[in-house]
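> give the three-dimensional model of this entry:
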Amino acid sequence: MPTQPNSHRLRFGRASENGRAYLITAVTHERQPIFSDWQLGRLLVAELRRVHDASLVDSIAWVVMPDHFHWLMQLRDNNLGSVVGSTKSRCTQAVNKMTGRRGPLWQTGYHDRAIRDGEELLPFARYIVANPLRAGLVQKIGDYPLWDACWL
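This is a model prediction of the structure:
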């Protein structure tokens, strides 16, 4: 199973801080556009909402793109790696069950950026929800079905 160069390094030196906001990006295995099928994308959306509803995080904004997702969230009383890992795992199980596929759905690891105290969250949220526009998937964000932001 080929891996991305240096993907193993994503795990080193990572610490999570409760109450801190994070911008998370996770990419599908071999950048397969699994979520081009919006019904499969809804399975990931359900997992993001489940984590929020379980009070593990406060979701601020997210978008599910064909081959990756961005998630701006504030970590509650939990571990960042556990939250992201379980979200990816549960999504994989749901997608594989619906499609009958096997094997990995996600690349190993994920990218996280801790938001510094005092940094405004709105620019990060705008970046996230504008992804489908920049990718040329839609002409206006309201036409894209796989995003949300807490300000709506």
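
> drop to CA atoms for contacts and neighbour counts, all remaining ones
OK.

> strands of this protein, start to end?
Along the chain, the stretches classed as strands by DSSP state E are 21-27, 57-64, 68-75, 111-114, 147-149.

> would TSV of those with mean neighbour count and distance to Arg49 be doable?
Formatted as TSV, those follow (neighbours: other Cα atoms under 10 Å; distance: least, Cα to Cα, whole Å):
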stretch	mean neighbour count	distance to Arg49
strand 21-27	21	15
strand 57-64	24	8
strand 68-75	23	11
strand 111-114	16	19
strand 147-149	19	10
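
> right, and these - which one's nearest Asp37?
Smallest distance to Asp37 across those (Cα to Cα): 10.8 Å, for strand 57-64.

> next, the second sequence, to be compared with the first:
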Amino acid sequence: MSNLKPEAFYRRNLPHFVPPGATFFITFRLAGSIPQHILAGLKAELEQRQAELERASDAPEKVESLYLEQRRFFGKWDAVLGAGHGPDWLRQPPVAELVAGSMRYFDGQRYELLAYCIMSNHVHLVLTPLLKTEQEYYPLAQIMHSIKGYSATQANALLGRSGAFWQHENYDHYARSGAELERIIWYVLNNPVKAGLVDDWTAWPWTYCKEHNPEACGTASRNPLDCA
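From the prediction side, this is the model:
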């Protein structure tokens, strides 16, 4: 994992820190999966807290405080997704398989795919962009455009519909340490267990973990990173 500090910061509707070469936790969701009034309230709350932190915090504390505030925002945002608002097209196995295939397609070429979990209306994904040239990594925005663009086109054709399939914006967060990465991967894989859909993560057909070795694991409900 890269120890690079954030070199780029951009904002559309959600906050993003994008250090080149880092390992990312990304959540992307179906269009219409969060009601607009709820999303607007979450964003307003986040912006208010960010403004307060900008005024009150010293520079070193500000970075950490903003980071913690983003994590709180994600927790609330993800809880709304878990409530199951809007379409649930990813519940259909052929659609879920399309999405899984789109994430696996450039694994080892443009990025290293570490883990994913496909839920009914959103996807959690962990990956590390690879070097495109000696000095440039594949941009995360390009990677996500490819995954979402292909899967949206194919899924719409399969469903016999048109229009937006994915919400344009993603939530992404880079892992700042190996310990944090392990916590992220376990969070991703444990999503269907937390939702009460299965008793252990290996029973969910739409989860993947690169480091998981079933023979070494013994008990499937254990953290897969303890069984690599």
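
> for the strands of structure 1, give me a markdown table that also has distance to Leu105 of structure 1.
Shown next, in a markdown table, are the strands of structure 1 (distance: least, Cα to Cα, whole Å):
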| stretch | distance to Leu105 of structure 1 |
| --- | --- |
| strand 21-27 | 9 |
| strand 57-64 | 14 |
| strand 68-75 | 10 |
| strand 111-114 | 16 |
| strand 147-149 | 20 |
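
> out of those, which comes closest to Arg134 of structure 1?
The closest of these to Arg134 of structure 1 is strand 57-64. By Cα to Cα, the value is 12.6 Å.

> could you give the angle of that closest one to strand 68-75?
Per axes from the mean of the first three to the mean of the last three Cα atoms, to 10 degrees, the angle that strand 57-64 of structure 1 makes with strand 68-75 is 170 degrees.

> against structure 2, where does strand 57-64 of structure 1 fall?
The alignment of strand 57-64 of structure 1 onto structure 2 (TM-score structural alignment) covers residues 111-118.

> average offset of the matching stretch relative to structure 1?
Here stretch 111-118 of structure 2, set against structure 1 after superposition, deviates by a mean of 0.6 Å using mean Cα distance after the TM-score superposition for structure 1.

> neighbouring contacts of that stretch?
With Cα atoms under 8 Å, 6 or more residues apart in numbering as the test, stretch 111-118 of structure 2 has contacts from 90, 96, 100, 103-104, 107, 123-130, 138, 185, 188-189, 191, 206-211.

> so what corresponds to Trp147 of structure 1 in structure 2?
In structure 2, Trp147 of structure 1 lands on Thr207 (TM-score structural alignment).

> map Arg101 of structure 1 onto structure 2.
Arg101 of structure 1 maps onto Arg161 in structure 2, by TM-score structural alignment.

> what's the neighbour count on its match?
Close neighbours of Arg161 of structure 2, defined as other Cα atoms under 10 Å, add up to 11.

> one more: Glu180 of structure 2?
Glu180 of structure 2 has 12 neighbouring residues, counting by other Cα under 10 Å.

> from what I can see the match of Trp147 of structure 1 touches Trp201, true?
Yes. Thr207 of structure 2 is within contact range of Trp201, at 7.4 Å (criterion: Cα atoms under 8 Å).

> quick check: neighbours shared by the two?
Leu189.

> neighbours of Ile147 of structure 2, just the number please.
The number of residues packed near Ile147 of structure 2 is 18, by other Cα under 10 Å.

> scratch that, Gly81 of structure 1 is what I was asking about
Count around Gly81 of structure 1 with other Cα under 10 Å applied: 16.
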